Structure formats: C-alpha cells, structure tokens
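Colleague: Task: produce atomic coordinates for the following.
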Amino acid sequence: MATVGENVKAEENLEKKNLESLRMAVNREDPDAKDHDDLTLRRFLRARDLNVDKAAALFLKFLRWRREFVPKGSISESEILNEIAKEKMFGQGFDKKGRPISVVIGARHTCFNRDIDEFKRFLVYVIDKICSRLSGGQEKFVVIGDLQGWGYANCDIRAYLAALEIMQEYYPERLGKVYLVHAPYIFWTAWKMISPFIDNNTKKKIVFVENKRLKETLLEDIDEAQLPEPYGGKLPLVPIHQS
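Modeller: Here you go, the predicted model:
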C-alpha cells in the first residue's frame, strides 16, 4: 500500500507531466499561449482535475475571450465610470496566508441602474487589480461579501451569473475564500437560484459568517491590523480604484 507521501509525489509527477503536455497543446493551437507562464497554465489544469484536453479547451477559450473583451490589455477607469461611482468594491490588506483581501458591499449594486457590459468590464478591472497585488508565489485572493441592507432591488441574478462565469471560466483557481457577512433572510431566495451554477470547488470556499461570531471568525484567518474597520479591524475601507 502506498504511503501518503508516495501518493503526493505521484500526484506531483502527474501534474508536472500533464503540464508539459498542456503547454505543447496550447502553444500549437494559439501563439498567444507563449505569453503565459506555467503557473497560469497550472491553474487551468487544476481547475479541470489535471485533464489535459479539458484544461486546453478552457485555456484556449480564455485566450480568445481576453483578446475580444480586453483588446488593449487592461480595462481603463474611463470605461467603467458608473460602476466606480457606486463605490461598492474595496481593496484591503492581506490575510495570514498573504492573500489580498477585497470587500464588496452588496447593497450598493442594483439591477435597475447598471449596464451589464459595463458591469462585466468592472469585474475584470477589479479582478485584474486584485491579482496585481499577488506576490511571493501566492495565486489566490479572498473576498468579504457584505450583504447588510441587501434587498430585492439588489437581487440581480443576471449580473451574479455573469460574475460566476468570469471567475470560473477565465480566472480559475484564483479565489481562495469568500466570507459572506450580514446575510439577511431574503438573500437565501437569490442563493437558491444561483448556487446550482457554482462549481463544487468554489462552493467549498464560501463561508456564511454568523453575525455574533463575525470578528472572531474573520480573525481566524486575518490579523486585526489587516482586517477592515467595519469588521472590528484597523484598516479603513479604500475604494478599489484608489487601492
């Protein structure tokens, strides 16, 4: 019987072998693949459970999407002025694993005054901004989703599904953890509608935090000096475009 260490080694060897196969496959199909390092390819490989064919299809889809959706290489603030004005996304400190923290205020997003294409551009701008803060080999970030005051006006299923698609299809293995705080009872109606579209790996990273254990729970993973002020920490909220 193989030991735990032997199983881990075998898994690492399989990943290395499949990564080499993935590299050859995507380089053959799309010259832009050469602009992305092995760490990026590895995330796509892991997102498809080390299946080379599925990972290659996902990565090539990402390359096509990136060329079409972000033709200039990045989203400028001039393209998302309405979304920025709502100040619903914030860039914060880092958790104990060195993962960047962002905060989203759910009640500041409403379905009646948003343009879905601008919303998608804003999401890409935000994710790219957060990823630019990754360092030291860290590949993931964490999110505090604050749902205080969330109501029917904030229930935008189309936008939520768009966000899920962008995260799961184009930024696989970037999300480390999501803390959903101050979730009102009414939110569960929306959750039942969108949860079937969330893959199992992502679901495992979502934590609904009890109000009475809010600070205690967040402090398990985030030092008080790095925790945003609204949750009992020391850092003031900084809008994402200013972070």
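Colleague: Going by C-alpha atoms from here, please, whenever you check contacts or count neighbours.
Modeller: Fine.
Colleague: Give me the residue at the spatial middle of the protein.
Modeller: Nearest residue to the geometric centre of the chain (C-alpha atoms, centre = their mean): Leu175, 4.1 Å.
Colleague: For Phe119, see how far away that one is.
Modeller: According to C-alpha to C-alpha, to the nearest Å, Leu175 stands 19 Å off from Phe119.
Colleague: what helix or strand is the closest residue to Arg42 other than its chain neighbours on?
Modeller: Leaving aside its chain neighbours, Arg42 sits nearest to Leu19 (6.5 Å; criterion: C-alpha to C-alpha, 6 or more residues apart in numbering). If you go by DSSP states H and E, Leu19 is part of helix 4-29.
Colleague: Downstream of that helix, the next helix or strand is which one?
Modeller: helix 38-47.
Colleague: Can you name every helix or strand that the helix or strand just after that following helix contacts?
Modeller: Proceeding N to C from helix 38-47, the next assigned helix or strand is helix 52-69, under DSSP H and E. Packing partners of helix 52-69 (3 or more C-alpha pairs under 8 Å, 6 or more residues apart in numbering; DSSP states H and E): helix 4-29, helix 38-47.
Colleague: which secondary structure elements does the helix or strand that helix 52-69 is followed by contact?
Modeller: The helix or strand immediately downstream of helix 52-69 is helix 81-85, counting by DSSP H and E. If contacts are counted by 3+ C-alpha pairs under 8 Å, 6+ apart, helix 81-85 sits against helix 116-131.
Colleague: Second input sequence below; structure requested for side-by-side comparison:
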Amino acid sequence: MRGPILRRLYLSAKFPVARYSFARPFSTYPEPKKASSFWTLTFTLAIVGGGAWLQNRYFNPEDTITSQAQLPQKPSLGVIDTLATMPAEPAPGTVGNLTPEQEVKLKEFWVLTLKVFGLTLEELEAPQSTTTSDAATPAPAQDKKKPKSRWGIWGRADDDDTKSGSSSGTTASVASISITDGDDKYGQSKEFKQALEDMKPEEIRTAFWSMVKGDNPDSLLLRFLRARKWDTKKALVMLISTMRWRLLEMHVDDDIMFNGEASAVKMSQDSNPKEKKKGDDFLTQMRLGKSFLHGVDRAGRPICVVRVRLHKAGDQDNEGLERFTVYTIETARLLLASPVETATIIFDMTDFGMANMDYAPVKFMIKCFEANYPESLGAVLIHKAPWLFSSIWTVIKGWLDPVVAAKIHFTKNRQDLENFIHPSQIMKELEGDEDWEYKYVEVPENENPKMADKETRDTLMAERQKLAKEIQDTTIEWIRASFKNETDAASAAEEKRKNLIDQLRKHYWVLDPYVRARSLYDRLNIVQGGGKINFYPDSGKESESTSA
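Modeller: Take a look at the predicted model:
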C-alpha cells in the first residue's frame, strides 16, 4: 500500500523534499537508531497521509470540474457586436430574464438610486410585496410606503425638504440606511455614509453614468441586487460605496483608463525616480504578460490568464499591482457581449514556488470581485496547483465569500480544461491546440489624438448626460405607471426607455476614444470600435463588421 501512495506523491505533487526523501529505497539509507527511526517513520507517514488527504480534499476533479455537457461545445468565432443581444438565453436575474418579483425589486432599487441623485420620489415608493418568492425577498417593515406627496416634474419634497429648499432631506432619508446584521465584510456602510458626505448628489449621479459606460444601466443595478440577494438597501450601500471607491480612491475613469498604457510610457521616461518606477512597473507587467485577456470559454465568457510564476513578491509595490489589476478588469468589461456578463480567470500555477506567493494582491483581487465588481466572475480555474499550494489555499479560502468560493475549480491537465474551454481555443502553453502566444505590442507615438480634443469630448459628455437625464425621466414614468397599474402607459414608457438605453450604449462607443486611452487589445484589433469585438482576429474566420 505504501508504494503506490509514495509514487503518487512523487509524480503528481512534484515537491522537492518528497523527491529527495522518496527517490531511493529505504534500505539504501544508513540504519538509524531505533527511536529516531520511529519518529522518522511517523513524520513520513504524517506527510504522506496529510498530502493524500489534501490532494483528495482540494484537487479532486470529481468535486471541482463542471460537467462538459452543461456548457456549449464551442462558441462562435468572428466579430461580435457587444451592443446586440446574442441568441443565448440570459441567465436568471439578468435583463430579459426577470421574475415579476425581481422586476419590482429593480424598480425599488431605481427609486433609491434616484433619491441619492437628489430627486424626491416618495410617490414612487413600491406597494408592499405580497410574494414569498425566494428570488426576491419581501421588503422589510421599515420599507412601508411613506405618505404620498403631490407629484411634480421631479416629484415634490416632504415639508422638511420644501422648507430647506434643497434635496438635503432626500439625501438624509437614504443616509440613514445601514447594514446592521453583520453582512458588511468590507465596511461599506461607513463608505456609503462617507460618500454622501463627501460627494454632492450631482457628482454621484455623474459618477454613476460614467460607471455604466457601454453597459445597460439595468444590468449594472441587477449585479448589485443579485450580490445582495435582492435586498435593495444593502445593494444601494454596495453601489454607492463602489462609486466612491472608483471616483475618490482608485480614480478608475479619470486616471487609470483615461491615461492607460501611453501614460505609463511617459512616466517610465520621467526624471523623477518615483514616477519612473510607477511607469516601469506597469509596463513590465504588460510586457511580461503576467496576466492577459485572450479568447472565450465554452459559455462565451472572456478569459483572463494569470501566469503566477511571473510574479515575484516585492518586484512591484502594492499601488502598481492594484492599478494593473483594475486596468485588466476594466478592459475585460469591454469584451462582454450580451447576454454574457461574467468572465473566466485561469490561474496558471505551472512552476509555482513560494517566491511567487504574495497575499496582498490576492486580498485586493478578492475585495475587487466581492465588493466593487459583483457578479463579474463566471469561473476561476486554478490550473496545475502543486502540493505545496494546499496550505496556501486553506488560508485563501477562508477569505472568500461562499458564493465566490463555489466558482473556483482546480484543473490538472488539458482534459480538465476542456470541460470549460474548447480544445481549439486552449493555447499551446496550456497544452491546447491553439497556436498562439502572448506578445506585447508597444505603444506607438500619438496613439490617442482624440483625447487632446477637449472641446469635442465636452460636447459628447453633455450629449451623454442629456441622454442619461431622459432615461431617468422615462424610468420615473415607467415605475409610476407600473405601480399604479396603468398597463398601457407602463408599456409605452418601457419601450421608450429601452430605445433610450440602446442610444446611450451606442453613444458610449462614440465617446470612448475621447475618454479611454487605447490599449493592447485595441492595437491587436480585438476591440474594434463601435462595440465590435473579435476575440480571435487572426483566426481567419472573421465576420463582416457592420458600422455602429
């Protein structure tokens, strides 16, 4: 019995200590003293037994691999229009696949969000839910409808609001929302209240529509609702704290995406050592291909590959790692084609050693997906994890929300990967059939000429804000008619609203070259402009691209 266990540990775990200790028969070692022999044998059995238990506990493909029959066999290649709805069935709880109870929750969430924007909409409070559906939890007692006030273009404030002559009363009403049941892992209640203090309602409104980008605003709100199990108040806390994080902490849109790789090149040439290091750190990660976006899995989800062996703790400071992480996530958002709303990450653990382990960026990445990019992960594949990763995984798993942890799968070889990705779209580096390898294309001079045209950018931004205002007005009409059971008016408002959202999404791609520096994926012709994406531009299977 001992022989097969030892051979398994030697062949599959590839642990250096194991190779040294078990490569030769026990008889070839000098004969130890009796007591020493006992403890040596005990320690050896503990390692072997523990290793076998951990191997089965964490790396058992029967427990961690999704059945191939559950996923499409091969997604179509060629140009995909991210603005068009694909023929696939939307996932439950997403746009196009909402239960009546979930649609009510979406409307309730819109009312709360618009209140944060400074609008007084007490008349739009939803009637008390009578459903017991698990998909949409009934509103708690404190959500009971407030006394109605007279309706105006933007609603009418309560008496206190009218006396103050401002929207401060409305802001105060939502500022009282907090999470009190312990479900606040990242302290978002505090950040939510801080956002309402630090940011004016109009700033929050502008930040929201900036965060929407080319997405459907309903899809964005639904991400937060699903993440908070359809609790509208918890979803609001999460949404507003995320906007504060984007705007005031990470500066996602006004710095990371606006300046992009071209700014990193300029920083790398700076005479200031600190600035130069920031630029060099960012470009080093891009040039190495420490992580990159390539292709799609069987469900049509964009794939991000993280080559863990290329990371060395201390090579870059945490700020640089966080900037690179957010840049990659935000770029991946551009590759989502409706109804796909999530991505797949492959952590390639080939040749992983303890020098590659760095807990700080792991914690930051977990926080990103749990707190700031909810419902963005489709699957996480930890590929070829060595035996020594078992103890590390025990620590990491303790940090994860159970919903996120359930999306993590361990894969050992090509066959395991094929359960998630078609073999023709697994690159050879991962033992697949696709003859592709990562190569960084350097930033050419004057790559972003439109970003210097501030006048056109301001004009386009004003047009976008006007469209956003029209969507808000129509959303109010839609909700008011729905809650009053005015079926025809609700249907008309819903259709008008859908057309406005389509216009907003198309308009983003007109604005895009004025607010986002070009990326590697633009230079590779993967992001083709106008909402057109080609995941495999060199496949020879390109479709005809139509204009936006």
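Colleague: TM-score for these two?
Modeller: The TM-score (TM-score structural alignment, normalised by the length of structure 1) is 0.88; 233 aligned residues with a C-alpha RMSD of 2.2 Å.
Colleague: Would you mark the buried spots in stretch 386-401 of structure 2?
Modeller: For stretch 386-401 of structure 2, the neighbour count (16 or more other C-alpha atoms under 10 Å) marks Pro386, Trp387, Leu388, Phe389, Ser390 as buried.
Colleague: Could you tell me where it falls in structure 1?
Modeller: Mapped onto structure 1 using TM-score structural alignment, stretch 386-401 of structure 2 spans residues 184-199.
Colleague: so Ala385 of structure 2, which of the three states?
Modeller: coil (DSSP: H, G, I helix; E, B strand; the rest coil).
Colleague: Find the residue closest to it in space, skipping its chain neighbours.
Modeller: Nearest to Ala385 of structure 2 is Met349, by C-alpha to C-alpha, 6+ apart, at 5.2 Å.
Colleague: what residues are up against the counterpart of that neighbour in structure 1?
Modeller: For Met349 of structure 2, the aligned position in structure 1 is Leu147, judged by TM-score structural alignment. When contacts are counted by C-alpha atoms under 8 Å, 6 or more residues apart in numbering, Leu147 of structure 1 is found next to Ile105, Gly106, Ala107, Leu180, Val181, His182, Ala183, Pro184.
Colleague: Measure how far the helix or strand harbouring Gly295 of structure 2 is from the centre of its chain, please.
Modeller: Gly295 of structure 2 is located in strand 291-296, with elements delineated by DSSP H and E. Remark: strand 291-296 of structure 2 is offset 14 Å from the chain centroid, using C-alpha atoms, centre = their mean, to the nearest Å.
Colleague: In structure 1, what range does that strand match?
Modeller: Strand 291-296 of structure 2 maps onto residues 89-94 of structure 1, going by TM-score structural alignment.
Colleague: What lies in contact with the matching stretch?
Modeller: Contacts of stretch 89-94 of structure 1 (C-alpha under 8 Å, 6+ apart): 100-105, 126, 130, 222, 226-228, 235, 237-241, 243.
Colleague: Give me the mean distance between it and structure 2.
Modeller: Stretch 89-94 of structure 1 differs from its equivalent in structure 2 by a mean of 1.3 Å after superposition (mean C-alpha distance after the TM-score superposition for structure 1).
Colleague: With stretch 16-24 of structure 1 instead?
Modeller: Mean for stretch 16-24 of structure 1 is 1.2 Å (mean C-alpha distance after the TM-score superposition for structure 1).
Colleague: and the gap between the residue nearest to Gly98 of structure 1 when sequence neighbours are not counted and Ala33 of structure 1?
Modeller: Leaving aside its chain neighbours, Gly98 of structure 1 sits nearest to Gln138 (6.9 Å; criterion: C-alpha to C-alpha, 6+ apart). Going from Gln138 of structure 1 to Ala33 of structure 1 by C-alpha to C-alpha gives 22 Å.
Colleague: What residues of stretch 108-123 of structure 1 count as buried?
Modeller: Of the residues in stretch 108-123 of structure 1, those buried (16+ other C-alpha under 10 Å) are Arg108, His109, Thr110, Phe119, Lys120, Arg121, Phe122, Leu123.
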